[in-house]
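Sharing a model that was predicted from the sequence below.
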Amino acid sequence: MDRALLVIDVQESFRRRPAWEAVSDPGVADKAARLVDAARAAGDLVVWVLHAEPGSGTPFDPPLGHVRLIDGLDPADGEPVLVKTSRNAFTTTSLHRTLTAAGVREVVICGIQTEQCCETTARLAADLGFQVTFVTDATATFPIPHRDAPPDRPLAEVLADPRTLPVGAVIDRTEYALAGRFATLASVDDLAPARRPVG
């Protein structure tokens, strides 16, 4: 087993935020599930990662019950489920040790958010010596408000602001930053056959 699929933060927390209405791909869980099926069929390790912000009172606060995989995504016996409190999946978990112990040399990355937890994990994985495949169309993200915009504005105001970075631009910038430097880009169709929808 020299390859692992990292399924990063495909969790209910995101669906509990108003920004979910503007997510780049509401079907990201279906695409992750296709990659999981393909990884299992190939005998690859599947590692599930969840993001938690204890004490925040947000949907990422574990006692609220949303720090769980989106329905239809189910870890198999022996598949690690790690909970992180940093943006990348390595710093606050045992991921590096888990991958090394399993003999993994390549990681395939999917999940939420494209330019945050997924991209930062890809960059760190490359720095740690792993070969990285980034499945951009199996990641999802949200519009990014301008850095000078007031915080906590309603979603409608964020979307109406011409300074807001739209999801397509976020995804493009991530691909430009990763390709040829930190990762090889791939699509779900490159790696997995079609499957039934999640849910």
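Everything's here; your move.

only C-alpha atoms for contact and neighbour calcs from this point on.
OK.

Look through this structure and tell me its longest helix.
helix 28-42 (DSSP state H).

for the helix or strand following that one, packing partners?
As assigned by DSSP states H and E, the chain's next helix or strand after helix 28-42 is strand 45-51. When contacts are defined as 3 or more Cα pairs under 8 Å, 6 or more residues apart in numbering; DSSP states H and E, strand 45-51 sits against strand 3-8, helix 28-42, strand 81-84.

and here's the other structure:
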Amino acid sequence: MKKALLLIDMQKGFLGSQWPERNNPQAEEKMLTVLEHFRESGEEVIHICHKSRLAEDSFYKESDRAFMEGFEPLDGEVIFEKTVNSAFIGTDLESYLQKQGISDLVILGLTLPHCVSTTTRMAANLGFTVVLLSDATASFALPDLWGQTIDPELLHQINLASLDGEFAQVMTVEQYLNS
């Protein structure tokens, strides 16, 4: 059983003021704790980077695609660029994991209702054992079908509940590091 950390979309584009209200302001701090743990233990760290094909998308600009401070890949850490929500579509991630003998994934990053959830679901469907760290991801408020705003914490909890047990074991960073 070999495991890897998947850091999803830790890019400067998510720091912009164009985004609506977000939950979990400590998410990046928690993510850095897990990243440091993986690096210190010599376990595999894999960075997933969103590179949109749409000119109007904020991630089209090179500066927005850059990694946030502290999340820059170190030498030897692999980067996969994706153009859709799943880190498995249009990339060699699945074959890379198989070649490396990696069966277990610890997933964190931005944002839970989109790329984190989609990648988590696909990883489980492809046969990987997944741990999703609930407090090392975050959600932005979204409009519902009637134009009302869905609270980001409610949205976060609903996504975690829909993933736990079926697609991943959802844990806090503290639970994971103490397990």
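Structure's in. What do you need? Small disclaimer: the values here were computed from a predicted structure and weren't measured.

quick one: TM-score?
Between these two chains, after superposing, the TM-score reads 0.92 (TM-score structural alignment, normalised by the length of structure 2); 178 aligned residues with a Cα RMSD of 1.7 Å.

follow-up on the earlier one: tell me which of the helices and strands packed on strand 45-51 of structure 1 is the most buried.
strand 3-8 (a mean of 25; mean count of other Cα atoms under 10 Å).

what lines up against Leu159 of structure 1 once you look at structure 2?
When structure 2 is aligned by TM-score structural alignment, Leu159 of structure 1 is left unaligned.

I'd say Leu159 of structure 1 and Pro143 touch.
Yes - counting by Cα atoms under 8 Å, Leu159 of structure 1 does reach Pro143; the two are 7.4 Å apart.

The two - which one has more neighbours?
Pro143 (19 against 16; other Cα atoms under 10 Å).

ok, now which ones touch that one?
By Cα atoms under 8 Å, 6 or more residues apart in numbering, the contact list for Pro143 of structure 1 reads Ala22, Val23, Val158, Leu159, Thr164, Leu165, Pro166, Val167, Val170.

still contacting in structure 2, which of those?
Contacts conserved in structure 2 for the contacts of Pro143 of structure 1, counting by both residues aligned by TM-score structural alignment, their matches' Cα atoms under 8 Å: Ala22, Val23, Thr164, Leu165, Pro166, Val167, Val170.

so how far is Asp148 of structure 1 from the third one?
Which is Thr164 of structure 1. 10 Å (Cα to Cα, to the nearest Å).

how far apart are the longest helix of structure 1 and its match in structure 2?
Comparison of helix 28-42 of structure 1 with structure 2 after fitting gives an average deviation of 1.6 Å (mean Cα distance after the TM-score superposition for structure 1).

okay, and that helix goes to which residues in structure 2?
Using TM-score structural alignment, the residues of structure 2 aligned to helix 28-42 of structure 1 are 27-41.

With structure 2 overlaid, how far apart is the longest strand seen in structure 1 on average?
For structure 1, the longest strand by residue count, based on DSSP state E, is strand 131-140. Once fitted to structure 2, strand 131-140 of structure 1 is off its aligned match by 0.5 Å on average (mean Cα distance after the TM-score superposition for structure 1).

quick one: that strand aligns where in structure 2?
Using TM-score structural alignment, strand 131-140 of structure 1 pairs with 129-138 in structure 2.

cool, stretch 67-79 of structure 1 as well?
Under the criterion TM-score structural alignment, stretch 67-79 of structure 1 matches residues 65-77.

start to end distance for that stretch?
First-to-last residue span, stretch 65-77 of structure 2, Cα to Cα: 17 Å.

Quick check: buried residues in it?
Within stretch 65-77 of structure 2, the residues that count as buried by 16 or more other Cα atoms under 10 Å are Arg65, Ala66, Phe67, Met68, Phe71.

Pull the contacting residues for the last one.
Same thing as Phe71 of structure 2. Met10, Leu32.

still on that earlier bit, ok, so of the kept ones among the contacts of Pro143 of structure 1, who is nearest Ile109 of structure 1?
Closest approach between those and Ile109 of structure 1, by Cα to Cα: Val170, at 16.8 Å.

quick one: that closest one and Phe142 of structure 1, what's the gap?
8 Å.

which of the two has more neighbours?
Phe142 (22 against 18).

Who are the contact partners of the more buried one?
Contacts of Phe142 of structure 1 (Cα under 8 Å, 6+ apart): Ala19, Trp20, Ala22, Val23, Ser24, Gln113, Pro166, Val167.
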